[in-house]
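Trainee: Sequence plus the predicted model coming up.
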Amino acid sequence: MSLIDFKGQVAIVTGAGRNLGRGYAIDLARRGASVIVNDIDSACADAVVSDIVAAGGKAVASYHSVATPEGGLAIVAAALTHFGTLDILVNNAGNVHAGLFATMPLSHFEDVLAVHLKGAFCVTQPAWAIMQAKGYGRIVMTGSAGGVYPEQGYSEYATAKAGLVGMTRALAAEGKEHGILVNMINPQAGGSTMTQDANPIPEIAYEKSDPDAALAPYKSVAAISPLVQYLCSSQCSQTGMVLAAGAGWYGRVFLGLTHGWAVPGAGVLPELEDVAANIARITRTREHIVPHSPSGEMHHIATRLGLLEA
C-alpha cells in the first residue's frame, strides 16, 4: 500500500496540548496536514506548535474553550483564517471529576458534560457547515471504555462518553450523503494528565488488575495514533463506528440485539411471569445481530414474530 498523507488538508485537534491530542496533532502534521492545535493551556498548545514547526510542519495554536458556541466558532475560524479550509476534526478535549453519584455536585456533572458532549457539539457544528459545503470531511470523536463498560466513581464521565456514542452514530447517518464520515475512538493509552489529576475516591478500594499490569508497558499514544490517522484519512470508508485501541490491539465496539424471546404469535400479550420465565433467553448474547438503524431493530422484531421473512 502506498503511503497515506494529509498534504493540502487542514485539521483541528482539540485538547492537543498534551498526551493523546499532542500525539495526534504531531502525527497529522508529520504527514502533511496543517493543524490547529487547540488547548486552553496556552503554554502547552504553543509548545506543540513549536515542535511541529521545528520539524518542518505547519501549525497554529488556539486557546479557546470548546465548551461554548463562541469558543467552537473561534476554533473553526482559526482554521479558515490561517489555512483557508477544514477537512479533519478530532474532538479530543476532555475533563473528569471523580466521585460517587450519591454525593456528586450537579456542577461537576455539568462541567464534564460541557467539555466532552457539549464541546463536541460546539466545535463540530461550525466545522460541519464547511465540510458539508465542500462535500468532504472526517470527524473523530473520543470515547472511552468507561462510557460503554463503566465502573463506579465516574458516572458523569460515563454519561458524557455514552452520549458521544449516540452523537457519533447520528452524525454518521446525516453526514454520509455529504461525504462526511464520523467515527469514535476508545483509547487505552495509560494514565493521562486528565485522569492522573482526578482525586481518588476514598470509598473505593483501588486495585491494579492483572490486565492493567500486563498491558502497562505497551500502552502509549503511538499505539493509538495510527488508527486515529486512518479515521482522518481519505482512505477511510467506515462511518458510525466505535473502534477501540490499546497496546497494539485494535477492534470494534458495537451495540447488538439478542435473538431474544418472542410470544407465540403477533398480538399475544405476555404476563409478567412469562417474561420472568424467559429472562435468560431474552438476555443471552450467544446469538445476536447488529442493526444499523431503528428500522433494523423493527425488522428483527417482525421476523421473530413471524410477520416478515428473515
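Mentor: It's in. Numbers count the residues shown, from 1 in each chain.

Trainee: going forward, measure contacts between C-alpha atoms and count neighbours the same way
Mentor: Fine.

Trainee: Counting by contacts, list what the helix ranked longest in the chain packs against.
Mentor: Longest helix of the chain, by residue count under DSSP state H: helix 155-175. Packing contacts for helix 155-175, counted by 3 or more Cα pairs under 8 Å, 6 or more residues apart in numbering; DSSP states H and E, involve helix 106-113, strand 137-142, helix 145-148, strand 180-188.

Trainee: Would you agree Pro187 is in contact with Gly246?
Mentor: Yes: using Cα atoms under 8 Å as the test, Pro187 is close enough to Gly246 to be in contact (6.1 Å).

Trainee: what's the overlap in contacts for those two?
Mentor: Common contacts of Pro187 and Gly246, defined by Cα atoms under 8 Å, 6 or more residues apart in numbering, comprise Ile224.

Trainee: Of those two, which one has the most company?
Mentor: A direct count of neighbours by other Cα atoms under 10 Å for Pro187 and Gly246 places Pro187 higher, at 25 against 22.

Trainee: What separates the first and last residues of stretch 286-306, distance-wise?
Mentor: Distance between the two ends of stretch 286-306: 21 Å, counting by Cα to Cα, to the nearest Å.

Trainee: One more: stretch 142-150?
Mentor: 15 Å.

Trainee: buried stuff in the helix or strand containing Met298?
Mentor: Element membership for Met298 (DSSP states H and E) is helix 294-304. Under the neighbour-count criterion of 16 or more other Cα atoms under 10 Å, helix 294-304 has His299, His300, Ile301, Ala302, Arg304 buried.

Trainee: can you put these in CSV and add distance to Val60?
Mentor: Below are those laid out as CSV (distance: Cα to Cα, whole Å):
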residue, distance to Val60
His299, 49
His300, 49
Ile301, 52
Ala302, 54
Arg304, 55
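
Trainee: Run through the strands of the stretch 151-300 of the chain in chain order.
Mentor: 180-188, 242-246, 249-253, 257-258, 288-289 (DSSP state E, counting those that start in this stretch).

Trainee: Out of these, flag the one nearest Asp111.
Mentor: strand 180-188 (20.9 Å; Cα to Cα).

Trainee: all helices for this structure, in order.
Mentor: Using DSSP H, helices in the chain cover 19-30, 42-54, 69-83, 106-113, 119-134, 145-148, 155-175, 193-197, 210-215, 225-232, 272-277, 279-283, 294-304.

Trainee: quick revisit: distance to Val242 added to the helices and strands packed on helix 155-175, as CSV?
Mentor: Compiled in CSV, the helices and strands packed on helix 155-175 are given as follows (distance: least, Cα to Cα, whole Å):
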stretch, distance to Val242
helix 106-113, 19
strand 137-142, 9
helix 145-148, 10
strand 180-188, 5
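
Trainee: Below is an additional structure, to be compared with the one above:
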Amino acid sequence: MSVSFKDQVAIVTGAGGGLGRSHALMLASHGAAVVVNDFGGARDGSGGTTEASEAVVREITAAGGRAIANAGNVASEADMAEMVEQALSAFGRIDVLINNAGILRDKSFAKMEIEDFRRVVEVHLMGTTIATKAVWAQMREQKYGRILVTSSTSGSYGNFGQSNYGAAKMGVLGLMNVLHLEGAKYGIHVNAIVPTAATRMTGDMMDPAMLELLAPELVSPAAVWLVSRDAPSRTALLAGAGTVARLALVESQGVCFTGQEFTPETVGARFDEIASLDGQIEVMAGLDHVDRIIANARAALAKKD
C-alpha cells in the first residue's frame, strides 16, 4: 500500500538534525509540504539559531519539495502560535504534527538540580503539549489530523541518570492516551514513536560500532507511517536499527480480595499470583479498568451470597 502525503502539510519540531531532519526529509519525499521547526540550541537547550532548520529546508527544496523554516521554541506558547500562523499562511492547512524537539540534561537524581529536571520536562512534555495545543483547533475544524509524540525507553524501561527525561517521556504517552480519546470524533489520530538512534543527543552515549546500526533513517519509516492517512491511533511503536515493535501497557488478571481478608500480609502472600502475566489484559481506556474491577467485586459478592 502506497503512503502519500500529497496535498498535506506537516510540521516537524526539532527538525534541524537527527531524527527530526530524517522525518522531515521522508515526509517531503512522500509529497508533504513541511514546516521545519528547530530552535537551533545546544543539546542542553541553550543558545539558538536558524541555521539548522534553513539547511534542511534547502535540502528539501533542492530535491523539488516544498518547505519553510521556523525557529520557534516549543516551550513558548507565543512561538508555537506564530508557527501555526506561518504554516497556514504558507500552505493553508495543517495535517500532521511530529513532536520531536528535545534536550538532555543528564545527571543522577542525587546530583540533579531541580531546574535541570524542570527544564527537560518543559521541553519534552510541555513543549509537546504546547505545540499540540497550537494545532488542535485547526485539526478539529478540518476534521482531520495526525499527531505523533516522541517517547523513549528511558521512560518505559528506565535509564540511569535520566529521571527528568524518563518522567517527561512517560508523560507524553499519557498525553497520547487521552488525546486519542478526545480527538477520535474529529478524525484526529495520536500515536507515539519510541526511537533508538544515533543523533547529536545520543551520539556520545554509545559504542561506535553500535552507532553505525542506529541511523535515524532506520526510525523514520515507522514514524512517518504513524502519521499517514491509514495510521491507527493510540499506537506506540519502538523503532531502531531496523527493528519495529509495538509497545503495550498491560495489566495482570490480578486477585480480587472482595469478601476475603484484605491486609498487607495477604497481598504479600499472594504477590506471585497478583504479578503473574498469564492471561494479561491490554486495557484501552481508564474506565475499562474500572469496569473490570467493579465486575470482579460484584462477582465475588454474588458468589459469597
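Mentor: Sure, I can see it. Only a predicted model underlies this, so the values are computations on that prediction, with no experimental measurement involved.

Trainee: quick revisit: return the most buried member of the helices of the first structure.
Mentor: helix 19-30 (a mean of 24; mean count of other Cα atoms under 10 Å).

Trainee: Run the chain-centre distance for it.
Mentor: Centroid separation for helix 19-30 of the first structure versus its chain: 16 Å, with Cα atoms, centre = their mean, to the nearest Å.

Trainee: helices or strands up against it?
Mentor: strand 10-13, strand 34-38, helix 42-54, helix 225-232.

Trainee: For it, which outside residues touch it?
Mentor: 6, 11, 13-16, 34-35, 37, 48, 51-52, 55, 57-59, 92-93, 189, 192-193, 221-222, 225, 228-229.

Trainee: Please apply the same query to stretch 33-41 of the first structure.
Mentor: So stretch 33-41 of the first structure is contacted by 5-17, 25, 28-29, 45, 48-49, 57-65, 75, 78-79, 83, 93 (Cα under 8 Å, 6+ apart).

Trainee: Could you check which residue of the second structure pairs with Lys219 of the first structure?
Mentor: With TM-score structural alignment defining the correspondence, Lys219 of the first structure maps onto Leu214 in the second structure.

Trainee: What's the local residue count around the residue nearest to Lys176 of the first structure when sequence neighbours are not counted?
Mentor: Nearest residue to Lys176 of the first structure, sequence neighbours excluded (Cα to Cα, 6 or more residues apart in numbering): Thr239, at 7.6 Å. When counting by other Cα under 10 Å, one arrives at 22 neighbours for Thr239 of the first structure.

Trainee: So what does Thr239 of the first structure match up with in the second structure?
Mentor: Aligned partner of Thr239 of the first structure by TM-score structural alignment: Ser233.

Trainee: Does that match touch Asn191 like I think?
Mentor: Yes: Ser233 of the second structure is in contact with Asn191 according to Cα under 8 Å; the separation is 5.5 Å.

Trainee: For Leu164 of the first structure, give its distance to Gly246 of the first structure.
Mentor: Leu164 of the first structure is 20 Å from Gly246 of the first structure, by Cα to Cα.

Trainee: Please disregard the earlier target; I meant Thr303 of the first structure.
Mentor: 38 Å.

Trainee: Once aligned, what mean separation remains between the longest helix of the first structure and the second structure?
Mentor: Helix 155-175 of the first structure: mean distance to aligned residues in the second structure after superposition is 0.4 Å, counting by mean Cα distance after the TM-score superposition for the first structure.

Trainee: what's that helix aligned against in the second structure?
Mentor: With TM-score structural alignment as the criterion, helix 155-175 of the first structure aligns to 163-183.

Trainee: That stretch: how far from the chain's middle?
Mentor: 7 Å.

Trainee: and what of stretch 15-27 of the first structure?
Mentor: 15 Å.

Trainee: again with stretch 250-258 of the first structure
Mentor: Worked out by Cα atoms, centre = their mean, stretch 250-258 of the first structure lies 15 Å from the chain centre.

Trainee: against the second structure, where does it fall?
Mentor: By TM-score structural alignment, stretch 250-258 of the first structure lines up with residues 244-252 in the second structure.

Trainee: Do me a favour and get the end-to-end distance for the matching stretch?
Mentor: Chord length of stretch 244-252 of the second structure, first to last residue, is 25 Å (Cα to Cα).

Trainee: So which bits of it are buried?
Mentor: Neighbour count says stretch 244-252 of the second structure has Val244, Glu251 buried, by 16+ other Cα under 10 Å.

Trainee: and the closest residue to Lys161 of the first structure other than its chain neighbours, what is it in contact with?
Mentor: By the measure of Cα to Cα, 6+ apart, the closest residue to Lys161 of the first structure outside its immediate chain neighbours is Gly147, 4.7 Å from it. Neighbouring residues of Gly147 of the first structure by Cα under 8 Å, 6+ apart: Tyr157, Ala158, Thr159, Ala160, Lys161, Ala162.

Trainee: Check the spacing between the counterpart of Ala59 of the first structure in the second structure and Ser76 of the second structure real quick.
Mentor: Mapped onto the second structure by TM-score structural alignment, Ala59 of the first structure lines up with Ala67. To Ser76 of the second structure, Ala67 of the second structure is 22 Å away according to Cα to Cα.

Trainee: Under the alignment, what does Pro195 of the second structure map to in the first structure?
Mentor: Using TM-score structural alignment, Pro195 of the second structure sits opposite Pro187 in the first structure.

Trainee: Tell me how far the closest residue to that match other than its chain neighbours lies from Leu305 of the first structure.
Mentor: Spatial nearest neighbour of Pro187 of the first structure, excluding adjacent residues (Cα to Cα, 6+ apart): Ala245 at 5.2 Å. Distance, Ala245 of the first structure to Leu305 of the first structure, using Cα to Cα: 38 Å.

Trainee: Alright, I will stop here.
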